[in-house]
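> Coordinates for the following, if possible.
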Amino acid sequence: MATFIIEGGHQLKGSIQPQGAKNEALQILCAVLLTPETVTIHNIPDIIDVNKLISLLEKLGVKINKIGSGSYTFKADEVNMKYLESAEFKEDGKGLRGSIMIVGPLLARFGKGYIPKPGGDKIGRRRLDTHFEGFISLGAKFRYNREDHFYGVEADRLKGAYMLLDEASVTGTANIVMAAVLAEGITTIYNAACEPYLQQLCKMLNRMGAKISGVGSNMLTIEGVDALGGTEHRMLPDMIEIGSWIGLAAMTKSELTIKNVSWDDLGQIPDVFRKLGITIERKGEDIHIPAHKDGYEIQNYIDGSILTVADAPWPGFTPDLLSIVLVIATQARGAVLVHQKMFESRLFFVDKLIDMGAKIILCDPHRATVIGHDFKSSLKATTMTSPDIRAGISLLIAALSAKGTSTIHNIEQIDRGYERIDERLRAIGAKITRVS
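I've put the predicted structure just below:
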């Protein structure tokens, strides 16, 4: 288990380039299973979760060639379906939440797909019903082995269907779309997720020969085709990392430029941070954050009531950034209610911030009220353990703003979602050391 030693209280300065989007990568990489032809993908982040999926694809028989930094070719012309029934696959698949999205492509192309109950963050229940109900609607037979938590779907040929998803699940929508592109007839998915990474997947599939319309809306219509071909794809910058750097700049009173952020795909993210009092300047495709020497003030609603920041399906605010909002608010002028609707365990890291001196009231598993210090009282350094990716980066930001030297254990959780984060932070002046 590795550890970060962080000397906080230093101002940072410079520019930082966001990595490729983790959540897009997990979808796009699974889609290479839909064709025997070569698929070239650029801007793949070098992070644990993505590398685990690449390794899993390789064990499935996908020919993988690294052609440059973040660029790979994939050729799934000799997929080894026997691997899916091996003990090794049952172990490999458990360690990665995104592995669920291999099921749709395998079911569509080979008539069967299996997966052990996936792991990932311990942030609450993340049910898989939406995925499998979609496959069943397309004509697949579902089975579940309760003893070893192993799921399976099988079908000779999927047939298009109309379906109303019970929730606008991003991974569920992606999985069903990848199954439907090779189904016979027309599939209509209502209450589909429509976030930018799902749009990216649909655009890539269309370049491969799929016929998907309604991209960017909550109703997708998919006309099934017999086969898909190869393509080339470049992933968007990671919006969660962009939001993390905005939070870092505010908490450390640093002047930072975040490069090539793809502004049109950020949705409400800049506006939510502006409501927290943070100055965000657009310079072309870059975000410039000036040093907030006098702090930042949270806006109340027009009637004077306390601001609430809550997550919602796209184009609402992403739940992955609520932990960043919570940390930023600890040093703001004013107060904010953070409402995490989706996961019931994601706010449980606030006890660590309270230990650092933050004023936070955990109202229930989903809501926390934060009263900001306005930098009149600094957070104090402490020793903590990262429980998941997003809490981990929030604790890291808190440590970089705190006075004294903090220790964060279990930083593999941070490495799951952030590429070479200690190196990149040191490049802009952070005092951070990785210790094995």
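
> alpha carbons only for contacts and neighbour counts from here, please
Noted.

> can you give me the helices in the stretch 101-250 of the chain?
Counting by DSSP state H, counting those that start in this stretch, the stretch 101-250 of the chain has these helices, from start to end: 103-110, 129-137, 170-180, 196-207, 239-251.

> got TSV for those helices, with mean neighbour count and distance to Gly9 too?
Shown next, in TSV, are the helices of the stretch 101-250 of the chain (neighbours: other C-alpha atoms under 10 Å; distance: least, C-alpha to C-alpha, whole Å):
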stretch	mean neighbour count	distance to Gly9
helix 103-110	26	47
helix 129-137	20	45
helix 170-180	26	38
helix 196-207	21	35
helix 239-251	25	10
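
> nearest to Thr318, of these?
Closest to Thr318 of the helices of the stretch 101-250 of the chain, according to C-alpha to C-alpha: helix 239-251, at 8.3 Å.

> Counting by contacts, list what that closest one packs against.
On a contact count with 3 or more C-alpha pairs under 8 Å, 6 or more residues apart in numbering; DSSP states H and E, helix 239-251 meets strand 255-258, strand 286-289, helix 322-329, helix 389-401.

> orientation of it relative to helix 196-207 in degrees?
Using axes from the mean of the first three to the mean of the last three C-alpha atoms, to 10 degrees, the inter-axis angle of helix 239-251 relative to helix 196-207 is 150 degrees.

> next up, for comparison:
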Amino acid sequence: MGTFKIEGGHRLQGEITPQGAKNEALQILCAVLLTAEAVTISNIPDIIDVNKLIALLENLGVKIQKKGEGSYTFKADEVNLDYLQSEAFKRDGRGLRGSIMLVGPLLARFGKGYIPKPGGDKIGRRRLDTHFEGFIKLGAAFRYNREEYFYGVEAKKLKGAYMLLDEASVTGTANIVMAAVLAEGTTTIYNAACEPYLQQLCNMLNRMGARISGVGSNLLTIEGVEKLGGTDHRMLPDMIEIGSWIGLAAMTRSELTIKNVSWENLGLIPSVFGKLGITLERKGDDIYIPAHTEGYEIQNYIDGSILTIADAPWPGLTPDLLSIILVVSTQARGEVLIHQKMFESRLFFVDKLLDMGAKIILCDPHRATVIGHDFKSSLKGTTMTSPDIRAGVSLLIAALSAKGESTIHNIEQIDRGYEAIDTRLQAIGARITRV
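Next comes the predicted model:
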């Protein structure tokens, strides 16, 4: 188990470039299974979860050629379907939440898709019903082995259908879209997710020959086609990492420039940090954050009541940023209520922040009230263990702002979502060592 040693309390300065988007990568990489032709993808982040998925594709028989840093060509012209029934697949697929999105493309092209119950972050229930209900509506037969926690769907030919999703699941929508593009007839998906990464997937599939309309809305119409071809695709920068660096700059009162952020795909992120009193300046496609030497003040609502920041499906705020926003609030001037609606275990990391001296009231598993220190009292360094990707980075940001030395164990959780985070932070002046 790896460890970070952090000497906090130092200001940072310089430029940092966000990696390719993790959540987009997990969708886009699965989509290469929809065609026998070559698909070239660039700006792929070099992180544990993505590398696990690439290894799964290779074990499935996908030919993979590295073209350069973060750039690969995939060719799925000789897929080994026997691997799906192997003990190796049951073991390897279980360790990655994103492996669920292999099912849609496999079902669409080969008539069957299997997956062990996926792992990932321990942040509460993350049910798979939306995925499989969508496949069933397209005509697939579903089976589940309770002893081995092994799911399967099979169909001789998928047929288009109308469906109203029970939740606007991003991965569920992506999976159903990838199944529907090769189905016979028209599929209509209402209450579809419409995140930028889902839009990226749909646009890529359309370049491959799919017929998807309504991209960017919650109503998708998919005219099934016989087959798809190859394409080139470049992934967006990771909006969660961009939010992480905004929070880091504010907490450490540092002057930072975040490069090439794709402003038009950030949604509410800049305005939410603005409500915490953080100054962001747009310079071309970069975000410039000046040193907040006088701190930052949380806005109240116009009637004077306390600000609530909550997650919601796009174009609402992504739940992946609430942990970072909570940490940033601990040194703000004022109070804020953080409402994590989607996952009931994601706020449980606040006990580590309490040990560091933060003022937080955990109201229930979904809500926490933060009373900011306004930098009049520093957080104190301590020893912590990273419970999941986003909480791990939030604790890392807290440690970089804290007085004294901190130790963070189980940093493999952070490495699952952030590429070479220690060396990139060292380049802007952070005192962080990987042990």
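
> Any idea what the TM-score is?
In this superposition the chains share a TM-score of 1.00, using TM-score structural alignment, normalised by the length of structure 2; 435 aligned residues with a C-alpha RMSD of 0.2 Å.

> one step back: let's have the helices and strands packed on helix 239-251 of structure 1 in a markdown table, adding distance to Ser99 of structure 1.
What follows is these, written out as a markdown table (distance: least, C-alpha to C-alpha, whole Å):
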| stretch | distance to Ser99 of structure 1 |
| --- | --- |
| strand 255-258 | 30 |
| strand 286-289 | 33 |
| helix 322-329 | 25 |
| helix 389-401 | 17 |
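
> Any chance of CSV for these, columns distance to Ala249 of structure 1 and mean neighbour count?
As requested, those are exported to CSV (distance: least, C-alpha to C-alpha, whole Å; neighbours: other C-alpha atoms under 10 Å):
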stretch, distance to Ala249 of structure 1, mean neighbour count
strand 255-258, 6, 22
strand 286-289, 7, 20
helix 322-329, 10, 26
helix 389-401, 9, 27
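
> Out of those, which gets nearest to Leu248 of structure 1?
The nearest among those, by C-alpha to C-alpha, is helix 389-401 at 5.6 Å.

> ok, residues contacting that closest one?
Applying C-alpha atoms under 8 Å, 6 or more residues apart in numbering, the external contacts of helix 389-401 of structure 1 come out as 6-10, 121, 244, 247-248, 251-252, 320-321, 323-324, 327, 346, 349, 352-353, 378-379, 381-382, 385-386, 405-406, 408, 411, 413-417, 430.

> Leu106 of structure 1 against Ala31, yeah?
No: the criterion here is C-alpha atoms under 8 Å, and Leu106 of structure 1 misses it with Ala31 at 9.4 Å.

> list the helices and strands the helix or strand harbouring Ile5 of structure 1 packs on?
Using DSSP states H and E, Ile5 of structure 1 maps to strand 3-7. Packed against strand 3-7 of structure 1, as judged by 3+ C-alpha pairs under 8 Å, 6+ apart, are the following elements: helix 389-401, strand 405-409, strand 431-435.

> at 6 Å instead, please
With contacts taken as 3 or more C-alpha pairs under 6 Å, 6 or more residues apart in numbering; DSSP states H and E, strand 3-7 of structure 1 sits against strand 405-409, strand 431-435.

> Stretch 398-416 of structure 1: how far from the chain's middle?
Centroid separation for stretch 398-416 of structure 1 versus its chain: 20 Å, with C-alpha atoms, centre = their mean, to the nearest Å.

> So what would you say the end-to-end distance of it is?
End-to-end distance for stretch 398-416 of structure 1: 19 Å, by C-alpha to C-alpha, to the nearest Å.

> Then stretch 375-392 of structure 2?
22 Å.

> okay, the helices of the stretch 101-250 of structure 1 in JSON lines with distance to His366 of structure 1 next?
Formatted as JSON lines, the helices of the stretch 101-250 of structure 1 follow (distance: least, C-alpha to C-alpha, whole Å):
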{"stretch": "helix 103-110", "distance to His366 of structure 1": "31"}
{"stretch": "helix 129-137", "distance to His366 of structure 1": "22"}
{"stretch": "helix 170-180", "distance to His366 of structure 1": "21"}
{"stretch": "helix 196-207", "distance to His366 of structure 1": "26"}
{"stretch": "helix 239-251", "distance to His366 of structure 1": "20"}
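
> Ok, which of the ones you listed comes nearest Gly216 of structure 1?
helix 196-207 (5.8 Å).

> how far off helix 170-180 does that closest one point, in degrees?
10 degrees.

> Relative to structure 2, what is the average displacement of helix 196-207 of structure 1?
Taking mean C-alpha distance after the TM-score superposition for structure 1, the mean distance separating helix 196-207 of structure 1 from the aligned residues in structure 2 is 0.1 Å.

> Where in structure 2 does that helix align, residue-wise?
Under TM-score structural alignment, helix 196-207 of structure 1 corresponds to residues 196-207 of structure 2.

> quick one: that stretch to chain centroid distance?
That offset, for stretch 196-207 of structure 2, works out to 16 Å (C-alpha atoms, centre = their mean).

> Touching that stretch from outside, list them.
Glu24, Val215, Gly216 (C-alpha atoms under 6 Å, 6 or more residues apart in numbering).

> Find the nearest non-adjacent residue to the last one, please.
For Gly216 of structure 2, the nearest residue in space outside its immediate sequence neighbours is Cys194; the separation is 5.1 Å by C-alpha to C-alpha, 6 or more residues apart in numbering.
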